[in-house]
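K.L.:
with the sequence up front, the predicted model follows.
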Amino acid sequence: MNHLPQIPAPQMRVPATYMRGGTSKGVFFRLEDLPEAARVPGPARDALLMRVIGSPDPYGKHTDGMGGATSSTSKVVIIARSSVPDHDVDYLYGQVPINDAFIDWSGNCGNLSSAVGPFAIANGLVDPAKVPRDGICTVRIWQANINKTIVAHVPVANGEVQETGDFELDGVTFPAAEIQLEFLDPAAEDDDGGGAMFPTGNPVDELEVPGVGTFKATLINAGVPMVFVEAAALGYDGTELQPAINEDPAALAKLEAIRAAGAVRMGLVERIEDAARRPLTPKVAFVAPPKDYVSSSGKPVKADEIALLARAISMGKLHHAMMGTASVAIATAAAVPGTLVNAAAGGGSRDAVRFGHPSGTLRVGAEVRQVDGEWTVTRAVMSRSARVLMEGAVRVPDGIF
């Protein structure tokens, strides 16, 4: 009996836009453009988006996908008309691990938040009556991962998003148009609508890390859950660049152990081992008083230009600049007397802070207040930029779900 050869499955085309937002980039989709099975959360959606990025990749290169094999470039975003009153769009963000077969939906990406407004305007998801011919279009964004509001102020020229300009952002090679972001009430909340900015109630805790030691730590929910420790307690001075950390497996293991212990102490996971399935949050960072250093681009950063030094770990590696949500946490913690971040910045009170990171400096503002003995943050503000890199359709093999 003759058997006809099996015809390989064709590739499907999924409309998408590849965008840079802040110091990150990712693949953006309109919810309505996804295959029907992927329009709802679940295994089909995750399978599609992992294949788009090229994960899991045991070679760690993302050669067969759109990912860039770093935490800053292995990201996906889904945008839809908002289901929440007084908002323009819903924004859902997924962090795609490089070597593991899952997507972490537990947090937001502050950098890619800057690209949401431009994408929404360009794709007709914002009421045309709200878009000026020339000026600033205000886009109210519902961050669906964490149920928070972000307000993006997007420049518009000739009725279209203005992408080019002279705004420079350390960590991004070329200048672009400035986009101001407001993160409203960014302190994380639990499922019951409660939750404190300091989950333990303390600006500083003694954090016991099994097999590693005990560290002073500031555990804060603002922008993203963060575990701050002192650089000196780790043997650092806060001027470290990526090679010093990322080429030291023992250092990365210690920082991951601190992150996992912090996750348990903050009530995000029940057991230390559960933190591995939640690599996006919390994040761990170390801080230090200001000191002269040379950034990764060769640009000198002077101690008198900054209030403190900060280095943060993202998905198991030292970030090349600073995550946007971590920047919110830094500004918020710097504004609260008694935190390790505030101490590194010299103490006192402040409503804005400029800090040094591996690629240069960043200024972020935060408005905090104390009510009935508990601290809360009402708003954080920062400037970013965004740009479309490519638009059209991504292709993935049919039949992957």
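P.N.:
Perfect, I can see it now. Please read all numbers here as calculations on a predicted model, not as lab measurements.

K.L.:
going by C-alpha atoms from here, please, whenever you check contacts or count neighbours.
P.N.:
Noted.

K.L.:
could you check how far stretch 264-275 is from the centre of its chain?
P.N.:
Averaged C-alpha coordinates place stretch 264-275 at 20 Å from its chain's average position (Cα atoms, centre = their mean, to the nearest Å).

K.L.:
how about residues contacting that stretch?
P.N.:
When contacts are defined by Cα atoms under 8 Å, 6 or more residues apart in numbering, stretch 264-275 is touched by residues 199-200, 207, 219, 260-261, 263, 282.

K.L.:
out of those residues, which end up buried?
P.N.:
Neighbour counting with 16 or more other Cα atoms under 10 Å marks 199, 207, 219, 260-261, 263, 282 as buried within the contacts of stretch 264-275.

K.L.:
mind putting those residues in JSON lines, distance to Val377 and secondary structure included?
P.N.:
Supplementary listing: these in JSON lines, determined by distance: Cα to Cα, whole Å; DSSP: H, G, I helix; E, B strand; the rest coil:
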{"residue": "Pro199", "distance to Val377": "14", "secondary structure": "coil"}
{"residue": "Leu207", "distance to Val377": "24", "secondary structure": "strand"}
{"residue": "Leu219", "distance to Val377": "15", "secondary structure": "strand"}
{"residue": "Ala260", "distance to Val377": "25", "secondary structure": "helix"}
{"residue": "Ala261", "distance to Val377": "25", "secondary structure": "helix"}
{"residue": "Ala263", "distance to Val377": "21", "secondary structure": "helix"}
{"residue": "Pro282", "distance to Val377": "18", "secondary structure": "coil"}
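
K.L.:
this is the comparison structure:
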Amino acid sequence: MTATQTYAPQVKIPATYMRGGTSKGVFFRLTDLPEAAQVPGAARDKLFMRVIGSPDAYGAHIDGMGGATSSTSKCVILSKSSQPDHDVDYLYGQVSIDKAFVDWSGNCGNLSTGAGAFALHAGLVDPSRIPQNGMCEVRIWQANIGKTIIAHVPVTNGEVQETGDFELDGVTFPAAEIVLEFMNPSEDGEGSMFPTGNLVDELEVEGVEGITTLKATMISAGIPTVFVNAEDIGYTGTELRETINTDPAALAKFEAIRIAGALRMGLIKDPSEAATRQHTPKIAFVAKPKDYVASSGKEIKANDVDLLVRALSMGKLHHAMMGTAAVAIGTAAAIPGTLVNLAAGGASASGEGRQAVRFGHPSGTLRVGAEARQVNGEWTVTKAIMSRSARILMEGWVRVPGDSF
């Protein structure tokens, strides 16, 4: 540095590093953010990218809080709710690893768990609603998608209980169970749960050798998701991360399917838009139950699950399952005739669908429930339910160069 050069010092911002479900993220109270980042826009995006360490051409996030995976490249903002009968507003940003953008198009179901716990840690819930011992119902307004999430957070001696014996496949250590209810998780409007109006479509896919059309269930519940059959794309449904993520041709195939689905669902108007909408839609493939060994070495038997599901997030196979995709799985499984329902064995004996399924994913199994019904010929889902856990990993301040946002 020469005598005439000056560099902006680092600024420190109150922050909390949390695990929620099988994801991790940096949590902020809105009022703790620098003034320029308290409103949506370039300053907020640049700040979050610098916090995470993106864009990183090395794909390692060495110079930031991110973990160089879609599950660990996340930021969350919480504030007192602007909505009646809600405690907090929760806004989620998925930070791209190697590109300079933050995707605000969807929710993170896993970090929704952390949002419920952080709302209490951060003093954003009316103290009169918090029991000294018991369960606190945190009413969350998910601001990205305009939906309500209810988090049932255990409280001991007036504080969030974080330790416990609840085990979640994909998370190494047990913790306290938090039950999440995703209320009315499908898109609003007539026919919006199934944007094409069909439970199963013939999806035209361009640029993939050997594939021209695929059967697909495209659903907007929890998060827009495109489901295809594993066997139709050359897989068994027992694959682990390394099988897919080390195969560039496989990743290109899944991206082509995702783009085709995004176009049919009306999420993008041109394939080029997909590059700046990596978070949604998700792409997942399903199969009937089979024995397999999870990434932890745990043996999963066919009779342990109703079906197998593998899902990709931000262009890579997820190590477990995204919480929002689990909502889509539970919802689709509850509706007779979808590919997810068929993989799980079809409708129940009553023909009313399934109220819950346990599915196998790369790290183990997960149970998700959904309440779906048909009204005037249209399928609606009142809520989806699953259990996760959350824990503070570190709290204090995160530092970034003052001229980086």
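P.N.:
It's in. Note that this is a predicted model, so its numbers are computed, not measured.

K.L.:
of the contacts of stretch 264-275 of the first structure, closest to Gly159 of the first structure?
P.N.:
Comparing the contacts of stretch 264-275 of the first structure against Gly159 of the first structure with Cα to Cα picks out Pro282 as the nearest, at 39.6 Å.

K.L.:
quick check: the gap between the residue most central in space within the second structure and Ser313 of the second structure.
P.N.:
Residue closest to the average C-alpha location in the second structure (Cα atoms, centre = their mean): Cys108, at 3.4 Å. Taking Cα to Cα, to the nearest Å as the measure, Cys108 of the second structure falls 11 Å from Ser313 of the second structure.

K.L.:
helices of the stretch 301-405 of the second structure, start to end?
P.N.:
Listed in chain order, the helices found in the stretch 301-405 of the second structure under DSSP state H, counting those that start in this stretch are 323-333, 339-343.

K.L.:
a markdown table for those helices, including distance to Val398 of the second structure and mean neighbour count?
P.N.:
A markdown table is the format used below for the helices of the stretch 301-405 of the second structure (distance: least, Cα to Cα, whole Å; neighbours: other Cα atoms under 10 Å):
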| stretch | distance to Val398 of the second structure | mean neighbour count |
| --- | --- | --- |
| helix 323-333 | 26 | 29 |
| helix 339-343 | 42 | 25 |
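
K.L.:
Lys288 of the second structure is nearest to which of these?
P.N.:
Between Lys288 of the second structure and those, the shortest gap by Cα to Cα is with helix 339-343, which sits at 4.8 Å.

K.L.:
which strands and helices sit next to that closest one?
P.N.:
Here helix 339-343 of the second structure touches strand 213-221, strand 223-229, strand 282-287, helix 323-333, going by 3 or more Cα pairs under 8 Å, 6 or more residues apart in numbering; DSSP states H and E.

K.L.:
reformat these as TSV; add distance to Lys24 of the second structure.
P.N.:
Below are these laid out as TSV (distance: least, Cα to Cα, whole Å):
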stretch	distance to Lys24 of the second structure
strand 213-221	23
strand 223-229	19
strand 282-287	19
helix 323-333	13
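
K.L.:
please say which position in the first structure Thr156 of the second structure maps to.
P.N.:
Taking TM-score structural alignment, the alignment pairs Thr156 of the second structure with Ala157 from the first structure.

K.L.:
next, count neighbours for the closest residue to its match other than its chain neighbours.
P.N.:
The shortest distance from Ala157 of the first structure to any non-neighbouring residue, by Cα to Cα, 6 or more residues apart in numbering, is to Asp134 (4.6 Å). Residues near Asp134 of the first structure, counting by other Cα atoms under 10 Å, number 14.

K.L.:
wait, Asp134 of the first structure sits on Val156?
P.N.:
Yes - because the distance of 5.3 Å satisfies Cα atoms under 8 Å, Asp134 of the first structure is recorded as touching Val156.

K.L.:
would JSON lines of the helices of the stretch 301-405 of the second structure with distance to Val375 of the second structure be doable?
P.N.:
Conversion of those to JSON lines gives the following (distance: least, Cα to Cα, whole Å):
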{"stretch": "helix 323-333", "distance to Val375 of the second structure": "15"}
{"stretch": "helix 339-343", "distance to Val375 of the second structure": "19"}
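
K.L.:
go through the contacts of stretch 264-275 of the first structure and say which is closest to Ser113 of the first structure.
P.N.:
Distance from Ser113 of the first structure was checked for each of the contacts of stretch 264-275 of the first structure by Cα to Cα. The minimum falls on Pro282, at 18.3 Å.

K.L.:
now do the contacts for the closest residue to the closest one other than its chain neighbours.
P.N.:
Of all residues not flanking Pro282 of the first structure in the chain, Pro225 sits nearest, at 4.7 Å (Cα to Cα, 6+ apart). Applying Cα under 8 Å, 6+ apart to Pro225 of the first structure gives the contacts 188, 219, 281-283, 329.

K.L.:
wait, Pro175 of the first structure sits on Leu169?
P.N.:
Yes - counting by Cα under 8 Å, Pro175 of the first structure sits close enough to Leu169 to count as a contact (7.1 Å).

K.L.:
who's more crowded, those two?
P.N.:
Higher neighbour count among Pro175 of the first structure and Leu169: Leu169, with 20 against 16, using other Cα under 10 Å.

K.L.:
where does that one land in three-state SS?
P.N.:
In three-state terms, and counting by DSSP: H, G, I helix; E, B strand; the rest coil, Leu169 of the first structure is coil.

K.L.:
isn't it right up against Arg384?
P.N.:
Yes - with contacts defined as Cα under 8 Å, Leu169 of the first structure counts as touching Arg384 at a distance of 7.0 Å.
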